[in-house]
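Peer 1: Dropping the sequence and predicted coords here.
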Amino acid sequence: MTEWKKVRLGDLCKNVYSGGTPKKSITEYYDGSIFWLNTKEINFNRIYETEKTISEKGLANSSAKYIPENTVVVAMYGTTAGKVAIAKNEMTTNQACCNLIIDETKADYNFVYYSIAHNYKKLSSLANGGAQQNLNAGIIKDFEISLPPLSIQKEIASILIPLDDKIENNKKINHHLAA
């Protein structure tokens, strides 16, 4: 049996950062061509496009920054805190998203996603604050998951990915039928 070890999420990443929100009162910052993710879209899913977009000016005049394809995104604020998604295209995020750019020499991003999803209750229980329970990047980076060797991670992910493909396909069919 291969040995699994406890590893901090931050130790599996090339980079960890949150995004930003362009000033809402400046309309030219929005409705551009850049996908802009907010946490209400994060729900244990793969995200190909976003409900809202920002413009190049919005990107340049805010703390929003691009995240690469296959970034693992963890919601940090409120009712979505601890929920996770995978960005399947390059996009930007708001500041309530913790973006984990996984080092592919250390971990498989799909395996990390599934591990966080599996441990959602444990991670979300770490949220703290007053009226709104929040996580922060430090809590997320310090969160530990059990990690097998990379080859086993890929093998496990290869079993789970087709199940998510089927779920996505069924959702598309249901959406099409409801339209």
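Peer 2: Sure thing, it's come through.
Peer 1: contacts, neighbours, all on C-alpha from now
Peer 2: OK.
Peer 1: buried stuff in the lengthiest helix in the chain?
Peer 2: When the chain is parsed with DSSP state H, its longest helix is helix 150-178. Within helix 150-178, the residues that count as buried by 16 or more other CA atoms under 10 Å are 153-154, 156-157.
Peer 1: another one to put next to it:
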Amino acid sequence: MMLPNGWKKVKLGDILTAVDYGTAAKSDAIGKYPVLRMGNLENGYLVWDDLVYSSSEDEYAKYELEKGDILFNRTNSRDKVGKTSIYRGERPSIFAGYLIRLKVNNECDPYYVNYCMNSKRFAEFCKSVRTDAVGQSNINAQVLQTYDFSLPPLEEQKKIAATLSVWDSAIEKMEKLIDAKENELNIVLRQNLLEKGIALKWKEIPLTEILKSVTPPSKIHQDSYLNSGKYPIVDQSKDLIAGWTNDESSVLKINRPLIIFGDHTCALKIMEVPFAQGADGIKILSAKDDYDPVYIYYAIKANPVIPEGYKRHFSALMLKNVFCPSFEEQKKYAAYFKSFDDELSLLKEQLDNYKKQKQGLMQKLLTGQWRVK
């Protein structure tokens, strides 16, 4: 594709004035300056939680971040290596050794470059040049600087970055709304299914008397996951839905909702449609006939406390008790709380659409197919 007039193709190394590796010094749980690590880079922004610190003035003088510095994650797992975020001057900070700091020259808007390094094209570049070892992948600074991208005049770079930042704001607002709704649901669950259960002296029953394991016909290897298909595949991914399949022989047909517990993620999900099982480490559970499975799912979520001395895994979950009213009341509570979750699902679907639309817009704007006036 021919570039618009005034645009040019550049390599990342052509527009950098500095490329620096971060500090290898040991960090502390408390201190004066946050030491940003790979976990603090997310979707082009910095996440200011799970921080470690340094109080060394020598370290700060050497690794001090300045507004507009771009941080690149050079070492991580295969799917996360290459994460890139920009420092916006949020608070005085330094950066750790698994990160590379990039400073751009005065022909470039760092926010525009940051968007280029959060594009699908850049993700494909990282996948093609990374070196893989046991448990982690690496992209060094020399290889990173070979990435080429389209560079418009500086004023147009700024306009493109400003346009994309509007989408970032919409995504951030939606994420905060979802967090607020999830917190509201957790509070209402606790009030209705735990505190009310105690106050009204509902029957308290161990989960071992309510739930039983279900075995799927077979498990699907990760190499066979599809991006879309007829049946969802459940495994250890964050939301437990990791892919799709059309292989009907592997699908668990169900006539009542099933509860999925991710043994390592400690995630719970209620499944009401036929599905297949992927990787190991999940448990598929059905409720006995005189218990409503959707109610039991919410009753578990209402009291997430794990008994003292136990790790957060499946055996600890099964040590828990839940409060159970009559079967008819269970169904009423289940329907009420499911309406909360249905609203959350719609919000999450809208968030996913925002992210897809932003990526599509990035593809058009960063290549000059669409222009910003």
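Peer 2: Cool, the structure landed. These figures come from a predicted structure and were not determined experimentally.
Peer 1: Give me the TM-score for this pair.
Peer 2: After superposition, the two chains reach a TM-score of 0.83 (TM-score structural alignment, normalised by the length of structure 1), with 173 aligned residues with a CA RMSD of 2.4 Å.
Peer 1: ok so, going back, closest one to residue 61 of structure 1 out of the buried residues of helix 150-178 of structure 1, please.
Peer 2: Using CA to CA, residue 157 comes nearest to residue 61 of structure 1 of the buried residues of helix 150-178 of structure 1, at 38.1 Å.
Peer 1: which residue lines up with the closest one in structure 2?
Peer 2: In structure 2, the residue matched to residue 157 of structure 1 (TM-score structural alignment) is residue 161.
Peer 1: For its match, which non-adjacent residue is closest in space?
Peer 2: Spatial nearest neighbour of residue 161 of structure 2, chain neighbours left out: residue 112 (5.1 Å); criterion: CA to CA, 6 or more residues apart in numbering.
Peer 1: quick one: that neighbour and residue 156 touch, right?
Peer 2: No: in this structure, residue 112 of structure 2 is not within contact of residue 156 by CA atoms under 8 Å, at 9.4 Å.
Peer 1: Mean distance of the longest strand anywhere in structure 1 to its aligned residues in structure 2, please.
Peer 2: Ordering each strand of structure 1 by length in residues (DSSP state E) puts strand 30-37 first. With mean CA distance after the TM-score superposition for structure 1, strand 30-37 of structure 1 departs from structure 2 by a mean of 1.7 Å once superposed.
Peer 1: and after that strand, which helix or strand comes next?
Peer 2: Proceeding N to C from strand 30-37 of structure 1, the next assigned helix or strand is strand 45-47, under DSSP states H and E.
Peer 1: what's in contact with the helix or strand following that following strand?
Peer 2: Using DSSP H and E, the helix or strand that follows strand 45-47 of structure 1 in sequence is strand 52-54. Applying CA atoms under 8 Å, 6 or more residues apart in numbering, the contact partners of strand 52-54 of structure 1 are 22, 29-37.
Peer 1: Give me the buried subset of the residues you listed.
Peer 2: The buried subset of these - by 16+ other CA under 10 Å - is 22, 29-30, 32, 34-37.
Peer 1: residue contacts, residue 108 of structure 2?
Peer 2: By CA under 8 Å, 6+ apart, the neighbours of residue 108 of structure 2 are 15, 154, 157.
Peer 1: swap that for residue 143 of structure 2, sorry
Peer 2: Contacts of residue 143 of structure 2 (CA under 8 Å, 6+ apart): residue 129.
Peer 1: aligned partner of it in structure 1?
Peer 2: Per TM-score structural alignment, residue 143 of structure 2 is aligned with residue 139.
Peer 1: ok, back up a step: can you give me the distance of the match of residue 157 of structure 1 to residue 83 of structure 2?
Peer 2: 18 Å (CA to CA, to the nearest Å).
Peer 1: The match of residue 143 of structure 2 should be in a strand, yeah?
Peer 2: No: with DSSP: H, G, I helix; E, B strand; the rest coil as the criterion, residue 139 of structure 1 is helix rather than part of a strand.
Peer 1: Please consider this matter closed, and thank you.
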